[in-house]
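*Asks:* please work out how this folds:
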Amino acid sequence: MKIILYLSVALIAISFFLLVVYIAKTLTVLQETIRRLTATIDSLEKQVQGITSETTQLLKKTNMLADDVQRKVEGLNSIVRAVSDISSTVQSFNQSLQQISTSVTKQVETHQEKVVKVMQWGNAFLEIWEKWKERKQKNMKEAQPHGKK
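*Replies:* Got it, this is the predicted structure:
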């Protein structure tokens, strides 16, 4: 029975030794994994810092661009308002011209007979005037002596 007890203790000692060796190897592998994980985290932290700074610069540029676009939109709004005002003015002017044209047309239609009579009298006056000028020139030619011109 002593031998069984010695063999049992020896088996327990060997098992304990194997367990310690296995745990040591596991801890060594775990230590290497943790070291690599730490290096990866450090690398990721640097990359995140770089991305953060680039994102900050991009955000600043985006804000500047948005401000520029806003100023340009405001400028375009004033141009659109000015064009709208010009359009209203032109429309008002066209309405005024149309009213004047309508008024003149009505006046011409109303006084058409008078205008025709005035034009006839004017033509008659011009004819009389032309005839009078012709007679006057004819009389002046007859009054001159024949040797002089």
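
*Asks:* make it CA atoms for all contacts and neighbour counts henceforth
*Replies:* Will do.

*Asks:* could you check how many residues crowd around Glu142?
*Replies:* When neighbours are counted by other CA atoms under 10 Å, Glu142 registers 10.

*Asks:* next: Gln112.
*Replies:* Count around Gln112 with other CA under 10 Å applied: 13.

*Asks:* state the distance from it to Asn123.
*Replies:* Per CA to CA, to the nearest Å, Gln112 is found 16 Å from Asn123.

*Asks:* to compare against the first, here's another:
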Amino acid sequence: MDWEIILYISAGVAALAFLILCVGLVMLLLSVKKNLDHIAKTLNGVEGQVQGITRETTDLLHKTNRLAEDFQGKSEKLNGVVEAVSGIGSTVNNLNSSVEKVTHSITTNISQNEDQISQVVQWSNVAMELFDKWKIRQDRQKAYASQNNNDEK
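*Replies:* As a prediction, this is how the structure comes out:
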């Protein structure tokens, strides 16, 4: 009988151990379920955020493409302006070169004709003095004629 009691006690201990194992397993599974539910909620939130980031990234990419197109158009227009300014620079250089040539030519002609220019200046001074004297004489004659007319009246 001793063996029977030991057998019943061992069966009871095994049943109790199995019950404790099942309860522990249930508690573990409930904890895992709770964690999986929490992870699922977090993933749903992350999914929403990723969708938002994807939309914003797409919008940003479209804006960047529009800016790149705008920049390219403005760059092409600016190239035309640069070419025009370059043409103006060439024209100014040609004008400067022409002015320099004319100035050199005038300087050369003046130094070659210095004596003639000096004579022209002297003759023009003489002519101006003669003109001034003639004018003074005309003014005196008018004043004299005017005075004679006043005396006769």
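
*Asks:* so what does His62 of structure 2 match up with in structure 1?
*Replies:* Alignment note (TM-score structural alignment): His62 of structure 2 maps to Lys60 of structure 1.

*Asks:* Leu21 of structure 2 too?
*Replies:* By TM-score structural alignment, Leu21 of structure 2 lines up with Leu19.

*Asks:* what's the counterpart of Gly89 of structure 2 in structure 1?
*Replies:* Match for Gly89 of structure 2 (TM-score structural alignment): Ser87.

*Asks:* next one: Thr103 of structure 2
*Replies:* In structure 1, Thr103 of structure 2 lands on Ser101 (TM-score structural alignment).

*Asks:* within the helices and strands, which one has its match?
*Replies:* helix 2-110 (DSSP states H and E).

*Asks:* how close does that helix sit to structure 2?
*Replies:* Taken over the aligned residues, the distance from helix 2-110 of structure 1 to structure 2 averages 1.4 Å (mean CA distance after the TM-score superposition for structure 1).

*Asks:* how far does that helix sit from the chain's center?
*Replies:* Relative to the centre of its chain, helix 2-110 of structure 1 is centred 24 Å away, using CA atoms, centre = their mean, to the nearest Å.

*Asks:* please pull up the helix or strand immediately following it.
*Replies:* Next along from helix 2-110 of structure 1, by DSSP H and E: helix 112-143.

*Asks:* give me the angle between that next one and helix 2-110.
*Replies:* If you take axes from the mean of the first three to the mean of the last three CA atoms, to 10 degrees, helix 112-143 of structure 1 sits at 60 degrees to helix 2-110.

*Asks:* and for Thr26 of structure 1, the neighbour number?
*Replies:* So Thr26 of structure 1, with other CA under 10 Å, has 12 neighbours.

*Asks:* relative to Phe17 of structure 1, how far out is it?
*Replies:* 14 Å.

*Asks:* and Arg81 of structure 1, by the same measure?
*Replies:* Arg81 of structure 1 is 92 Å from Phe17 of structure 1, by CA to CA.

*Asks:* next: Gln70 of structure 1.
*Replies:* Gln70 of structure 1 is 76 Å from Phe17 of structure 1, by CA to CA.

*Asks:* any idea how far the most centrally placed residue in structure 1 lies from Ala39 of structure 1?
*Replies:* Nearest to the geometric centre of structure 1 sits Val73, at 6.3 Å (CA atoms, centre = their mean). Noted for Val73 of structure 1: a distance of 50 Å to Ala39 of structure 1, by CA to CA.
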